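**Q** Take a look and give me a structure for this.
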Amino acid sequence: MEIDIKSLEPKQIYKLMTSIIVPRPIAWVSTVSRDGIYNLAPFSYFAGISSDPPLLLISVGSKETKEKKDTWQNIEDTGEFVVNIVTKDTLEKMNITALPFDKEVDEFEKAGLTPVPSSIVKAPRVKESPVNIECKRFEIIQIGKMGIILGEVLKVHVKEDILNEKGYVDTTKLEIIGRLGGANYCLVSKENTFELRRPDKR
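**A** Prediction:
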């Protein structure tokens, strides 16, 4: 079957792409507004794109009213945000923060999560997440209704019990959640991962 992308509506294209580009890590982004209101929302168009400088990317859409989503607006206004990692233990609470709350609503409070101070940025970290990445805005590129946000990584907080002997994160201990198409997710755990080393050049 061949699918002509030009014959599809944007919503259909979104559903097709998100069912193919899987699994996707989830950036659970915490920000604070100019009025001091905490915001927390998940985004699965998310990737690390450079290590020198250390940059990551999240793609944030617009509201149905065509206004920028609170995450986008807050990053534009303050220049700061934190990416928190979603795990099996935080999945249900992450799902609550995906709801389209009004900008005056504190999603930490709604989801029963604990905001804790970051070291550098004003945006809070999610205490319940084992990994928090403090970022400052590097650049925002607007493409149609989407904001492509590049963030420079300033500091990473990692719970010690998920580190390996080399000081890196042992991903098999994270029980990290990945996004699939529609309402489907996947769990990365020790039982469903495997190791594959690169072959020697011959």
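
**Q** C-alpha from now on. contacts and neighbour counts both.
**A** OK.

**Q** just the helices in this protein please.
**A** Per DSSP state H, the chain has helices spanning 10-20, 70-78, 91-97, 107-111, 171-174. These are given in chain order.

**Q** Adding distance to Gly61 and mean neighbour count, write those helices out as JSON lines.
**A** Formatted as JSON lines, these follow (distance: least, CA to CA, whole Å; neighbours: other CA atoms under 10 Å):
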{"stretch": "helix 10-20", "distance to Gly61": "12", "mean neighbour count": "13"}
{"stretch": "helix 70-78", "distance to Gly61": "8", "mean neighbour count": "21"}
{"stretch": "helix 91-97", "distance to Gly61": "15", "mean neighbour count": "16"}
{"stretch": "helix 107-111", "distance to Gly61": "18", "mean neighbour count": "18"}
{"stretch": "helix 171-174", "distance to Gly61": "28", "mean neighbour count": "17"}
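
**Q** let's see this one next to it:
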Amino acid sequence: MFYRPSEGHGLPHNPWNAIVAPRPIAWISTRGTMGDNLAPYSFFNAVAYTPPQLVFASTSAKADREGTKDTTAQIRETGVFCVNIVSHDLIEAMNATSAPLPAGADEFEHARVAKAECETIPCPRAAEAPASLECRLVQIIPLLGKANYLIHGEVIGIHIRPDCLQDGRFSPPDRLARLGYRDYCSVTETFELARPEDT
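**A** The predicted structure is shown next:
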């Protein structure tokens, strides 16, 4: 089939949500004047090595947050945030934090997620995450469409759970990813591939 997104797809579910996949999940924690917040975002990736940088997109709004979500509102306020990586054992807690709670509600408490303090920024992190990336905001870029924003951050501190370091490499038991719709996957099988310049 072929379709133009501006004209609709005619399917019961939007295929765009599942075409670019799997997508890693940024479980983002923030702290603002209204309290602590924790929410998952699957439009997320690393974009540079030196200095390490990442981006994620916030794509809708809440009535109590003036045209955006709690996460973006608090990043605008403070200029910092933490990206927590999600493993399969945290999937139920991660899903619980996606609930549209009122602004100011603490998703850490709602989902019973253990909280720890970051080292370089005034922000909480998910204590049991395989890794947590402390970020300083670089820019918030408005995207096409209503309430669509790209948040660009520089990673200035990295926490790695001790059991996720194997022979000097970051090697968590699994990595959770979103496939679109309500579909997820847990990546447990990996392989190495030599680049042409390695031979």
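
**Q** What would you report as the TM-score here?
**A** Counting by TM-score structural alignment, normalised by the length of the second structure, the TM-score of this superposition works out to 0.90. Behind it: 193 aligned residues with a CA RMSD of 2.0 Å.

**Q** still on that earlier bit, looking at the helices of the first structure, which is closest to Tyr38 of the first structure?
**A** Closest to Tyr38 of the first structure of those is helix 107-111 (CA to CA; 6.9 Å).

**Q** and the closest one, how far from the second structure on average?
**A** Superposing on the second structure and averaging over aligned pairs (mean CA distance after the TM-score superposition for the first structure), helix 107-111 of the first structure comes out at 0.2 Å.

**Q** Contacts for that helix, please.
**A** Applying CA atoms under 8 Å, 6 or more residues apart in numbering, the contact partners of helix 107-111 of the first structure are 38-41, 93-94, 96-97, 101, 114-115.

**Q** what do you get for stretch 14-29 of the first structure?
**A** Here stretch 14-29 of the first structure has contacts from 39-47, 58, 71, 81-86, 94, 177-182, 185-186, using CA under 8 Å, 6+ apart.

**Q** so how far is Val113 of the second structure from the residue lying farthest from the centre of the second structure?
**A** Centroid-distance maximum for the second structure: Thr199 at 35.7 Å, with CA atoms, centre = their mean. Taking CA to CA, to the nearest Å as the measure, Thr199 of the second structure falls 46 Å from Val113 of the second structure.

**Q** Same check on Glu119 of the second structure?
**A** Applying CA to CA, the value for Glu119 of the second structure to Val113 of the second structure is 19 Å.

**Q** So which of the two has more stuff around it?
**A** Val113 (20 against 14; other CA atoms under 10 Å).

**Q** That one matches what in the first structure?
**A** For Val113 of the second structure, the aligned residue in the first structure is Leu113 (criterion: TM-score structural alignment).

**Q** do you know how far that match is from Met17 of the first structure?
**A** For Leu113 of the first structure relative to Met17 of the first structure (CA to CA), the value is 31 Å.

**Q** Which position in the first structure pairs with Cys135 of the second structure?
**A** Cys135 of the second structure maps onto Cys135 in the first structure, by TM-score structural alignment.

**Q** Just give the nearest non-adjacent residue to that match, would you?
**A** Distances taken as CA to CA, 6 or more residues apart in numbering put Val153 closest to Cys135 of the first structure, at 4.6 Å, once the chain neighbours are dropped.

**Q** Find the centremost residue of the second structure, please.
**A** Ala26 (1.3 Å).

**Q** contacting residues for Phe43 of the second structure?
**A** 23-25, 56-58.

**Q** quick one: which of those residues is most hemmed in?
**A** Ile25 (24 neighbours).
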